[in-house]
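Colleague: model the structure of this input:
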Amino acid sequence: MNATKEPMTEYGYKKLTEELNDLKKRQRPETVIELDIARSHGDLKENAEYHAAKEKLAFIDARIAELSDFVSRSQVIDPSSYEHDKVRFGSTITLENLETNEEVTYSIVGSTESNPDLGLISYHSPLSKQLMGRCVDEEVVIKLPVGTQEYAILNITYCEIDFEVKFK
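Modeller: Below is the predicted model of the structure:
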């Protein structure tokens, strides 16, 4: 397992721990019961319910291990507690593509909270890494899988992200 700290917001930590608790306290016990019931039906070679429950249990156990790792490495960060005079975790950045003059806005969040379609990019993403530490009015050449693009940083702020609204 990876030992590096995983930055995330309070919301991200809460969602991870809620899912982990649900898996451990509800889904896994229910699946163990399903497995026991299916096992009692006899011949295991041709018992579809048994094999389905066994696969479901394996998936749940793998997800529990993954979430337990994330939770143990989590570092909850409150982005409202520091200045956003440069790009940092939790910053909301408005960029202008210098070729197309198109503006885009992204917020830098933890990897488990990211959703690029909603403007939430992972702290570990190539774009985020290339923006970290930059200031307003800086021009930056961003290397992306589709090639390089030049952007100007128009604004850096901290905006409280309403994850409940974003993920509905």
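
Colleague: C-alpha from now on. contacts and neighbour counts both.
Modeller: Noted.

Colleague: quick one, helices of the protein?
Modeller: 10-22, 28-39, 48-73, 126-131, 163-166 (DSSP state H).

Colleague: how about stretch 30-47: buried residues?
Modeller: Thr31, Glu34, Leu35, Ala38, Arg39 (16 or more other C-alpha atoms under 10 Å).

Colleague: out of those, which is nearest to Asp78?
Modeller: Within the buried residues of stretch 30-47, the smallest distance to Asp78 is 36.9 Å, found for Thr31 (C-alpha to C-alpha).

Colleague: from Leu16, how far off is the closest one?
Modeller: 20 Å (C-alpha to C-alpha, to the nearest Å).

Colleague: ok, the residue positioned nearest the centre of the chain to Ala58 distance?
Modeller: Central residue of the chain (C-alpha atoms, centre = their mean): Thr112, 1.5 Å from the mean position. To Ala58, Thr112 is 22 Å away according to C-alpha to C-alpha.

Colleague: and for Ile153?
Modeller: From Ile153 to Ala58 the distance is 46 Å (C-alpha to C-alpha).

Colleague: I have a second one here; can you model it like the first so I can compare?
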Amino acid sequence: MTETQETWLTQESYDRLKSELDGLIANRPLLAAEINERREEGDLKENGGYHAAREEQGQQEARIRQLSELLNSANVGVAPTQSGVALPGSVVKVYYDGDKSDTETFLIATREEGSEGAKLEVYSPSSPLGAALVSATVGETREYSVPSGKVVKVTLVSAEPYHN
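Modeller: Next up, the predicted model:
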């Protein structure tokens, strides 16, 4: 995430992500100790354990930065209350290219919002589909481009606030 954008999260998702962040931060001293241990094993050029520990440290630090940014910009527990308009935090039902039998129901939110084991697909409001739908009203048709360059028409059938 290069630019800060507000993210809608349920309290459950915020708590889960905060717990993950706290665990990663608590693990920093253990990982640093492991790196020091591996460093003392000898020649760093041929020390696979040292390089693996350094790579793990880099991945964890990147995740810490990602979670910190996400949680700092999160709008927690404030779901939309309006029905009939696709907003972040809405469960929407759509159909594609005028085919009313080709429907899909999903949540407009961040991937982090989707709770583990949930059966509801999640599309980011900044994804092509999510961006096309944000602020659409029921019955409205919008267009967006897929990676192949094809333009897809999507029609909003319903939009309801998300409830856990």
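
Colleague: rewinding a little: who has more neighbours out of Ile153 and Ala58 of the first structure?
Modeller: Ile153 (22 against 14; other C-alpha atoms under 10 Å).

Colleague: settle this for me: that one is touching Ile93, isn't it.
Modeller: Yes: applying C-alpha atoms under 8 Å, one finds Ile153 of the first structure in contact with Ile93, separated by 7.1 Å.

Colleague: need the contact list for the closest residue to Leu17 of the second structure other than its chain neighbours.
Modeller: What sits nearest to Leu17 of the second structure in space, not counting adjacent residues and going by C-alpha to C-alpha, 6 or more residues apart in numbering, is Leu67, at 7.0 Å. By C-alpha atoms under 8 Å, 6 or more residues apart in numbering, the contact set of Leu67 of the second structure is Leu17, Lys18, Leu21.

Colleague: under the alignment, what does Leu67 of the second structure map to in the first structure?
Modeller: Alignment note (TM-score structural alignment): Leu67 of the second structure maps to Leu67 of the first structure.

Colleague: do Ser135 of the second structure as well
Modeller: Under TM-score structural alignment, Ser135 of the second structure pairs with Gly133 in the first structure.

Colleague: quick check: the match of Leu67 of the second structure vs Arg39 of the first structure, distance?
Modeller: From Leu67 of the first structure over to Arg39 of the first structure (counting by C-alpha to C-alpha), the distance is 29 Å.

Colleague: mind listing what the aligned residue in the first structure for Phe106 of the second structure touches?
Modeller: Taking TM-score structural alignment, the alignment pairs Phe106 of the second structure with Tyr106 from the first structure. The neighbours of Tyr106 of the first structure, taking C-alpha under 8 Å, 6+ apart as the test, are Thr92, Ile93, Thr94, Gly119, Leu120, Ile121.

Colleague: any idea how far Ser128 of the first structure is from the second one?
Modeller: Applying C-alpha to C-alpha, the value for Ile93 of the first structure to Ser128 of the first structure is 10 Å.

Colleague: OK, contacts around the residue nearest to the centre of the first structure?
Modeller: Counting by C-alpha under 8 Å, 6+ apart, Thr112 of the first structure has contacts Met8, Gly12, Ser122.

Colleague: near the second one, how many other residues are there?
Modeller: Other residues within reach of Gly12 of the first structure by the criterion other C-alpha under 10 Å amount to 20.

Colleague: surely it is in contact with Ser111?
Modeller: No: with contact defined as C-alpha under 8 Å, Gly12 of the first structure does not count as touching Ser111 (9.1 Å).

Colleague: would you agree Asp78 of the first structure is in contact with Glu10?
Modeller: Yes: under the criterion of C-alpha under 8 Å, Asp78 of the first structure makes contact with Glu10 at 7.2 Å.

Colleague: so what's the gap between stretch 153-167 of the first structure and the chain middle?
Modeller: 15 Å (C-alpha atoms, centre = their mean, to the nearest Å).
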